[in-house]
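Novice: Structural data only, the sequence is not supplied:
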């Protein structure tokens, strides 16, 4: 039963990843077909992320009222309907309208499933969970490239992904009773093992921290900044990478979509590998090495080298990003206390999607005025700011550990 439960969660994360990479892959041909401007993708992306922020902040109350199973089912149904709406949208206005349910469908389920896995499973499960998000995100550009390769029929790509989403809705509906049975079994297991709980990588906070305002806990604010820039840079590459390759790099839209699919494939493969490595290596080490790899990839993308080197840089950024997001999420209960983790997980999701909301449109605004050639520079700046924020958290937590030993 527990195995089936994990499979269902993984399928739900595939459904979360599928829509995330579609817009950026299709946009080089979408904006002309819809008669709008190139920079308008930022408005659509911002609307999607705004809906996700709202639903993630409300996720605690929603899951408590409906349960994780029903929230997952409803969210997947919302995203499937929204994607079908994208496929028939005649103008930019309708894209924005359908972007609202697409965003609302992603927030609650994202926070709920991340909190559940962080609380009840080890680090490798969290990495594999987000690996399946990468499976969905990788499939998106591949599907879209097949439709825009010959006749720029981006609408067909959205219909195909909507069909996949509706198939997942059916699976979730059939298996809905399983969620309650598995939850009851997990409660029994936790009760039996309460005398010998699984220890996290570093239990740095005691129970007294639950009396403190979450934002006042040391290390929380820079952690939130790290989430802001992580999701900002991940979505900036996903949304504008293909446009950069079509513009300054002068590639075809089909080739650019295939390259961006390799970026998401790098994230996916990296999380699959990281899941095995995390059995022996701590999240903190994996996150640090991941950041260094992203910086190397950003430098390769920036340098005026052949296209193949740029492709390697994009893949390296994807590989480097792989362990960062799931690692930071899994560390939440260990770093800031289990009693705080549910609420803080919602905060982290909200700030992460704020990065998704603000940073890609910000780059779009800059690119519309100056040009897409700034893309590698902006990506490298975002990566550097993310790395600095994470290292600030590591320094704060290291001081806490030293202080507790004195």
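Specialist: Nice, thanks for sending it over. The structure displayed is predicted, hence computed values, not measured ones. Residues are numbered from 1 along each chain as shown.
Novice: Please make it C-alpha for all contacts and neighbour counts, starting now.
Specialist: Will do.
Novice: which element is residue 73 on?
Specialist: Take DSSP states H and E as the rule and residue 73 turns out to sit in helix 68-88.
Novice: Contacts only, for the residue positioned nearest the centre of the chain.
Specialist: Among the residues of the chain, the one closest to the centroid is residue 231, at 6.5 Å (CA atoms, centre = their mean). Contacts for residue 231 were tallied using CA atoms under 8 Å, 6 or more residues apart in numbering; they are 352-353, 355-356.
Novice: again with residue 118
Specialist: Residues near residue 118 by CA under 8 Å, 6+ apart: 126, 329-333.
Novice: Check which helix or strand the residue nearest to the centre of the chain maps to.
Specialist: helix 220-246.
Novice: same question, residue 188
Specialist: Per DSSP H and E: helix 176-192 holds residue 188.
Novice: Kindly calculate the angle that that helix makes with helix 68-88.
Specialist: Helix 176-192 and helix 68-88 meet at an angle of 140 degrees, taking axes from the mean of the first three to the mean of the last three CA atoms, to 10 degrees as the criterion.
Novice: in helix 176-192, what counts as buried?
Specialist: Buried residues in helix 176-192, counted by 16 or more other CA atoms under 10 Å: 176, 178-179, 182.
Novice: before we move on, the earlier item: which helices and strands sit right next to the helix holding residue 73?
Specialist: Applying 3 or more CA pairs under 8 Å, 6 or more residues apart in numbering; DSSP states H and E, one finds that helix 68-88 contacts helix 2-20, helix 92-120, helix 154-174, helix 176-192.
Novice: ok and it relative to helix 92-120, angle-wise?
Specialist: Angle, helix 68-88 to helix 92-120, by the same axes, to 10 degrees: 160 degrees.
Novice: Give the other helices and strands that the helix or strand containing residue 383 contacts.
Specialist: Using DSSP H and E, residue 383 falls within helix 375-405. For helix 375-405, the elements it packs on are helix 220-246, helix 283-302, helix 338-369, judged by 3+ CA pairs under 8 Å, 6+ apart.
Novice: Next one for the comparison:
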């Protein structure tokens, strides 16, 4: 462990919570060099929706590499890109009635968000972007300006202009959308008319806060009324995580721009996309580029994942079944340990349980790790325990992990009772 302490920056974070050296991973499991297994309820922060080293994706990637397929292509035309675009249109966009152009950005979510914000400003000629309380969109300066978390914002070192924040649904019982619409309709409100609103339909790092279908529909109506673009950041909530491929599908809204990353490659390989309505495609060649916007290995695994998991609704049915399994466990925890838990959060396989404070959630997560499970917390005070296992997890593996959580919760609840007596 000394090499990490001596040579790696203190900016590292996950390893502080999980201080072991992992050497192998398969499916929903991580293994150390001495072969101790940990069930994975983190899944690369949502980058491994199809699990570690999925055999189908791995075989496609190995075959492509063995044939000396293009690895790095900038934005040149390649067979791998063509096959990905074809599969994505055939199995994802067309069945959902979505007509988007696809922009390949640098291979991180924050780069996709930067591109989406730049495009909205370019198209509308306006500069302001409206974002929401507890939103998280990345740590590069533009995306960070749209992010609410003070810990991350504090790392910028400079002011973060260009955005206006309004309350997300159910934030402190404030009707943010009425406030927003009223401000837009009042020439003396002081709100600069925005180019776009940027939001997550389910806020990940912000604490698994869910925007209802009615709220999303109302937001879209307000934006159409005032000619404001809607950008949905589906980097963490997309690719099936909330039960449907896109998190916004149940609401019936059609965002003007969508950002995707994390699990779009299917294999944990770096890849990010901006989906934009064709009439918004006003980019000049190379106006937003990046050396690694053509990760052809990611195109291969992304295409394979789409063709394997999204040809029909069987995978969505699997996600629904496992989601119900998680929901039942959360309800059990709420009923059994009311002295430490407040409420259920999230949707689909992006669920969690809110603790009375961050210390309680942290103690539970630490006990889970001691007992062989990797799980993180979320929320403004890290008070939400976040169940984020691979979507492909089996019923038995999920039950194993949920049992570890319940055992840890029981221990912490008992300790809290002891302290109170």
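Specialist: Nice, thanks for sending it over. Note that the structure is predicted; figures quoted are calculated from it, not measured.
Novice: Quick TM-score on the pair, please.
Specialist: Superposed pair, TM-score by TM-score structural alignment, normalised by the length of the first structure: 0.26. Supporting alignment: 165 aligned residues with a CA RMSD of 6.3 Å.
Novice: returning to what we had before: quick one: closest of the helices and strands packed on helix 375-405 of the first structure to residue 376 of the first structure.
Specialist: Among those, the nearest to residue 376 of the first structure by CA to CA is helix 283-302 (5.0 Å).
Novice: buried residues in that closest one?
Specialist: Within helix 283-302 of the first structure, the residues that count as buried by 16+ other CA under 10 Å are 283-284, 286-288, 290-302.
Novice: Same check on stretch 157-168 of the first structure?
Specialist: Buried-residue list, stretch 157-168 of the first structure, by 16+ other CA under 10 Å: 157-162, 165-166, 168.
Novice: residue contacts, residue 407 of the second structure?
Specialist: If a contact means CA under 8 Å, 6+ apart, then residue 407 of the second structure has no contacts.
Novice: if we look at stretch 3-10 of the first structure, which residues are touching it?
Specialist: Here stretch 3-10 of the first structure makes contact (CA under 8 Å, 6+ apart) with 113, 129, 132-133, 172, 178-179, 182.
Novice: Any chance of CSV for the helices and strands packed on helix 68-88 of the first structure, columns distance to residue 309 of the first structure?
Specialist: CSV is the format used below for those (distance: least, CA to CA, whole Å):
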stretch, distance to residue 309 of the first structure
helix 2-20, 25
helix 92-120, 34
helix 154-174, 28
helix 176-192, 46
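Novice: angle of the helix holding residue 383 of the first structure against helix 220-246?
Specialist: Using the same axes, to 10 degrees, the direction of helix 375-405 of the first structure lies 160 degrees away from that of helix 220-246.
Novice: Show me the strands in the stretch 301-421 of the second structure, by range?
Specialist: With DSSP state E, counting those that start in this stretch as the definition, the stretch 301-421 of the second structure shows strands at residue ranges 341-347, 350-355, 373-374, 376-378, 384-387.
Novice: before we move on, back to that, want to throw the contacts of residue 231 of the first structure into a markdown table with neighbour count and distance to residue 268 of the first structure?
Specialist: Shown next, in a markdown table, are those (neighbours: other CA atoms under 10 Å; distance: CA to CA, whole Å):
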| residue | neighbour count | distance to residue 268 of the first structure |
| --- | --- | --- |
| 352 | 24 | 19 |
| 353 | 30 | 20 |
| 355 | 26 | 21 |
| 356 | 29 | 19 |
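Novice: how near is residue 349 of the first structure to residue 326 of the first structure?
Specialist: When distance is defined by CA to CA, to the nearest Å, residue 349 of the first structure is 12 Å away from residue 326 of the first structure.
Novice: quick one on the thing from earlier: which of the residues in the helix holding residue 231 of the first structure are buried?
Specialist: Those would be 220, 222-246, for helix 220-246 of the first structure by 16+ other CA under 10 Å.
Novice: And stretch 8-17 of the first structure, by the same measure?
Specialist: Residues of stretch 8-17 of the first structure classed as buried: 8-17 (neighbour count, 16+ other CA under 10 Å).
Novice: immediately after the helix or strand where residue 23 of the second structure lies, which helix or strand?
Specialist: Assigned by DSSP H and E, residue 23 of the second structure belongs to strand 22-26. Going down the chain from strand 22-26 of the second structure, the next helix or strand is strand 29-32, by DSSP H and E.
Novice: Need the buried residues of stretch 157-168 of the first structure in JSON lines (columns: distance to residue 315 of the first structure).
Specialist: Below are these laid out as JSON lines (distance: CA to CA, whole Å):
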{"residue": "157", "distance to residue 315 of the first structure": "23"}
{"residue": "158", "distance to residue 315 of the first structure": "25"}
{"residue": "159", "distance to residue 315 of the first structure": "28"}
{"residue": "160", "distance to residue 315 of the first structure": "26"}
{"residue": "161", "distance to residue 315 of the first structure": "24"}
{"residue": "162", "distance to residue 315 of the first structure": "27"}
{"residue": "165", "distance to residue 315 of the first structure": "27"}
{"residue": "166", "distance to residue 315 of the first structure": "31"}
{"residue": "168", "distance to residue 315 of the first structure": "29"}
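Novice: Good, we can wrap up now.
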